[in-house]
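Trainee: prediction below, plus the sequence it came from.
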Amino acid sequence: MKKLYYAAHTYMIIGLVGGLYYRELTKLNDFTGDSQLGLVHTHVLALGMLFFLIVLALEKVFTLSAGRLFNAFFWTYNAGLALTVTVMTVRGTLTVLGHPTPAIAAHIAGGGHIALTVGLVFFFINLGKRIAGAPAAADLDARPQATGR
């Protein structure tokens, strides 16, 4: 569970720093147009921090980390998000500075999106298996209760 908490916390910091970086870089360069840099902040906070906070809650209920695919999900998803956000940051920075973006950036970003997708597939397969193996609420109610005597 701590791994999920640390991931959410790290993405919170990266998201806030990304927002600050966008604000300061565009202000220093008198840039008023659109760039991918303006999307980094929200992508990191939503796909990183918020997503891992939700996974943390699901971990508490279904013990997702006990599933075989948990580590595959965790590392594939994180690699995909890191790659995607890095390319967004580089492309946005180049746009703000008035430089062209290399064509390879689109291919690298595509690789990041593919890794994110594969990570999500691992996540949902793992979640489905953990839900299927979880005791039903009716089973929990039927257990004998401690009387405290």
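Mentor: Yep, that arrived. Numbers count the residues shown, from 1 in each chain.

Trainee: rest of the way, CA atoms for contacts and neighbours
Mentor: Will do.

Trainee: contacts only, for the most centrally placed residue in the chain.
Mentor: The chain has residue 48 as the residue nearest its centroid, 2.9 Å off, counting by CA atoms, centre = their mean. Under the criterion of CA atoms under 8 Å, 6 or more residues apart in numbering, the neighbours of residue 48 are 7-8, 11-12, 81.

Trainee: next one: residue 40
Mentor: 15, 18-19, 85, 88-89.

Trainee: what do you get for residue 7?
Mentor: Residue 7 neighbours (CA under 8 Å, 6+ apart): 48-49, 52.

Trainee: this is the comparison structure:
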Amino acid sequence: MKKIYNAAHIYMIVGLVSGFYYREVTKIKHFTGDSQLGLVHTHVLALGMLFFLIVLMLEKQFALSTVKLFGWFFWVYNAGLAVTVAMMTLHGTLTVLGHGSGAAIALVAGLGHILLTVGLILFFITLGKRIPARREIADRGAAPAEPLADA
């Protein structure tokens, strides 16, 4: 659980620093247009900090880390987010500085998104393995929820 908390905490710091970086770089360069740099702050806070705070709650409830795939999810997702955010920052900074970005940045950013997608798939597989089936709930003595009637 500490590893998940630390990830959320680090993403909170990176998210806040990226917002500060965006504000200062655009102010220094008198940049008023749109760039990916303005999106880094919210991406890091949402896909990093908030996501891992939710994972932390799910870990507490379902012991996700007991599933072998959890480690794979954790590292693949973090790698994907790091690559994606790095490329967004690079592309946005180049835009603010008045330079174009090449196909290589788009390619690496695409790889980051692929890693994020694989990480999310691993997360949902992991979560699915830890959510008890209706039979297991009934065996523990808890009444399963009634299915909703079609209206």
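Mentor: In hand now; what should we look at? Only a predicted model underlies this, so the values are computations on that prediction, with no experimental measurement involved.

Trainee: residue 43 of the second structure: neighbouring residues, count only.
Mentor: Neighbour count for residue 43 of the second structure, taken as other CA atoms under 10 Å: 18.

Trainee: tell me the secondary structure at it.
Mentor: Look at residue 43 of the second structure: counting by DSSP: H, G, I helix; E, B strand; the rest coil, its state is helix.

Trainee: ok, it - contacts?
Mentor: Residue 43 of the second structure neighbours (CA under 8 Å, 6+ apart): 15, 85.

Trainee: which one in the first structure is aligned with it?
Mentor: With TM-score structural alignment as the criterion, residue 43 of the second structure lines up with residue 43 in the first structure.

Trainee: between the contacts of residue 40 of the first structure, which sits nearest residue 117 of the first structure?
Mentor: residue 85 (14.5 Å; CA to CA).

Trainee: quick check: which element contains that closest one?
Mentor: helix 70-97 (DSSP states H and E).

Trainee: average distance between the helix or strand just after that helix and the second structure?
Mentor: As assigned by DSSP H and E, the chain's next helix or strand after helix 70-97 of the first structure is helix 104-133. By mean CA distance after the TM-score superposition for the first structure, the fitted helix 104-133 of the first structure averages 0.7 Å away from its aligned residues in the second structure.

Trainee: for helix 104-133 of the first structure, the distance to its chain's centre please.
Mentor: Distance of helix 104-133 of the first structure from its chain centroid, counting by CA atoms, centre = their mean, to the nearest Å, is 10 Å.

Trainee: then stretch 14-34 of the second structure?
Mentor: With CA atoms, centre = their mean, you get 22 Å for stretch 14-34 of the second structure.
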